[in-house]
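A.B. asks: I would like the atomic coordinates for the input below:
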Amino acid sequence: MKQVTVVDHPLVQHKLTQMRKRETSTAGFRRLLGEVSHLLCYEATRELPMTKETIETPLTDMEAPILAGKKLVFASVLRAGNGLLEGMLDLVPSARVAHIGLYRDPETLQPVEYYFKSPDDLSNRLTIVVDPMLATANSAIAAVDKLKERGAANLRFVCLLAAPEGIEKFSSAHPDVPIITASIDSHLNDHGYIVPGLGDAGDRMYGTK
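C.D. replies: Here you go, the predicted structure:
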């Protein structure tokens, strides 16, 4: 579990509890997801490189800290990843965006790719992969595989919930990619869903079945 950071801030945990509730509406779930994504983004970007520039305040000149290096990339695993993506873009509107279209075959639980679009230059950028659930980890592994094929070398994975089985499998496949999550839940059920979990994040976010 050394590869995993659990964001146990009280606001994150409170909002996550509201999201777990069966009676939470689609609008409420979507709003809470955006709010939690802000807080997860703070943790995921904690170690961004900084430099300084000379600025003029209303009182004097000063050397002030600013972000250094190329703009980072948010890589959303469609479709549910967009809920985290939108909130994170609120904080880092200049970030580049990659979209990775994957769906899970209901029988094999293996990922099937149907779309991929990313910035050309990933080699010198921090790439943060976002997907609400790290369950079987099959989709997460496939997404990171694809990004590495395109040259990404500095990656992080951000999710709301993670299952121990998913963490173990992801960490074995990509030991160099840190995981940032709001909770490590109990286990996966026979259908590959996280328990106690919060249901299907995409369905709850978009009001679909």
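
A.B. asks: Only C-alpha atoms from now on, for both contacts and neighbour counts.
C.D. replies: Will do.

A.B. asks: I'd say I141 and A173 touch.
C.D. replies: Yes: I141 is in contact with A173 according to C-alpha atoms under 8 Å; the separation is 6.9 Å.

A.B. asks: out of the two, which sits in the more crowded spot?
C.D. replies: Neighbours were counted for I141 and for A173 using other C-alpha atoms under 10 Å; I141 has more, 20 against 16.

A.B. asks: Please, which helix or strand holds that one?
C.D. replies: Element membership of I141, judged by DSSP states H and E, is helix 138-149.

A.B. asks: Now tell me what touches that helix from outside.
C.D. replies: Under the contact criterion C-alpha atoms under 8 Å, 6 or more residues apart in numbering, helix 138-149 has outside partners 77, 100, 102-104, 109-111, 122, 129, 131, 134, 170, 173-174.

A.B. asks: Please provide the structure for the following sequence as well, for comparison with the first:
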Amino acid sequence: MTPPQVHHVTHPLVQHKLTLMRNKNASSTTFRTLLGELAMLMAYEVTRDMPTHLVEVQTPLETMQSPMIDGKKLVFASILRAGNGMLDGLLRVVPSARVGHIGLYRDPATLKAVEYYYKMPADLQERDVIAVDPMLATGHSAVAALNKLKAARPRSLKFLCLLAAPTGIQTLHAAHPDVPIYTAAIDRELNDHGYILPGLGDAGDRIFGTK
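C.D. replies: Sure, this is the predicted structure:
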């Protein structure tokens, strides 16, 4: 059973573009373009409940009270390297957002996450943070990233991905039951190497053409 903190984005445009990305014959250029478009669409969902406050604005006809996003700027925390493929699309929707990076790689023997880089904007305790990674497979990288982010005590924390495996969802939810997960698809399972099935392959390799 999927935890209530998991938000499955089933919009037809999201699903259509994801299907095109799954095609093994899609070029790196096509894959990157689709990923940027999907990230834009997902940005609307993951920011749907952002707090707002009313400000006074002068229209060409009169003065009115109108909503603006409340508080400090949003932070997109990209989990390297594949998370960077989503940043352009997200920043097109929220251009004022700050960007942080968490460098993690998966140990091929243990499938555990190993950190090699961490750089975030200051004052995370006053900011809403969205951790970004196209794939939620084993969940180890996501948990490690969220552990690090939580230590900085952000105002709120969410996790955004394109594909999730049931194992990854269970691992992340067990470690961080308070962190909402936003995903475009929940795939069947992981193979013996920790890749999502049916999946779309290694997102980083397909983004950067290193497959």
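
A.B. asks: Now the TM-score, please.
C.D. replies: Remark: TM-score between the superposed chains equals 0.98 [TM-score structural alignment, normalised by the length of structure 1]; 209 aligned residues with a C-alpha RMSD of 0.8 Å.

A.B. asks: check the fit of the helix holding I141 of structure 1 onto structure 2 and give the mean distance.
C.D. replies: In the superposition against structure 2, helix 138-149 of structure 1 averages 0.5 Å from its aligned positions (mean C-alpha distance after the TM-score superposition for structure 1).

A.B. asks: Relative to the whole chain's centre, how far out is that helix?
C.D. replies: On the basis of C-alpha atoms, centre = their mean, to the nearest Å, helix 138-149 of structure 1 sits 13 Å off its chain's mean C-alpha point.

A.B. asks: Give me the mean deviation of whichever helix or strand comes after it from structure 2.
C.D. replies: Counting by DSSP H and E, the next helix or strand C-terminal to helix 138-149 of structure 1 is strand 154-162. Mean deviation of strand 154-162 of structure 1 from its aligned counterpart in structure 2 after superposition (mean C-alpha distance after the TM-score superposition for structure 1): 0.3 Å.

A.B. asks: which residues in structure 2 does strand 154-162 of structure 1 match up with?
C.D. replies: Counting by TM-score structural alignment, strand 154-162 of structure 1 pairs with residues 156-164 of structure 2.

A.B. asks: which residues sit against that stretch?
C.D. replies: Contact partners of stretch 156-164 of structure 2, identified using C-alpha under 8 Å, 6+ apart, comprise 46, 127-137, 150, 179-187, 196, 199.

A.B. asks: give the contact list for V36 of structure 1.
C.D. replies: 12, 15-16.

A.B. asks: Take those and map them onto structure 2. Which survive?
C.D. replies: Here is what carries over to structure 2 from the contacts of V36 of structure 1, by both residues aligned by TM-score structural alignment, their matches' C-alpha atoms under 8 Å: 12, 15-16.

A.B. asks: what's the closest of those to V4 of structure 1?
C.D. replies: Taking C-alpha to C-alpha as the measure, V12 is the one of the kept ones among the contacts of V36 of structure 1 closest to V4 of structure 1, at 16.2 Å.

A.B. asks: Show me what that closest one aligns to in structure 2.
C.D. replies: Structural alignment places V12 of structure 1 opposite V14 in structure 2 (criterion: TM-score structural alignment).
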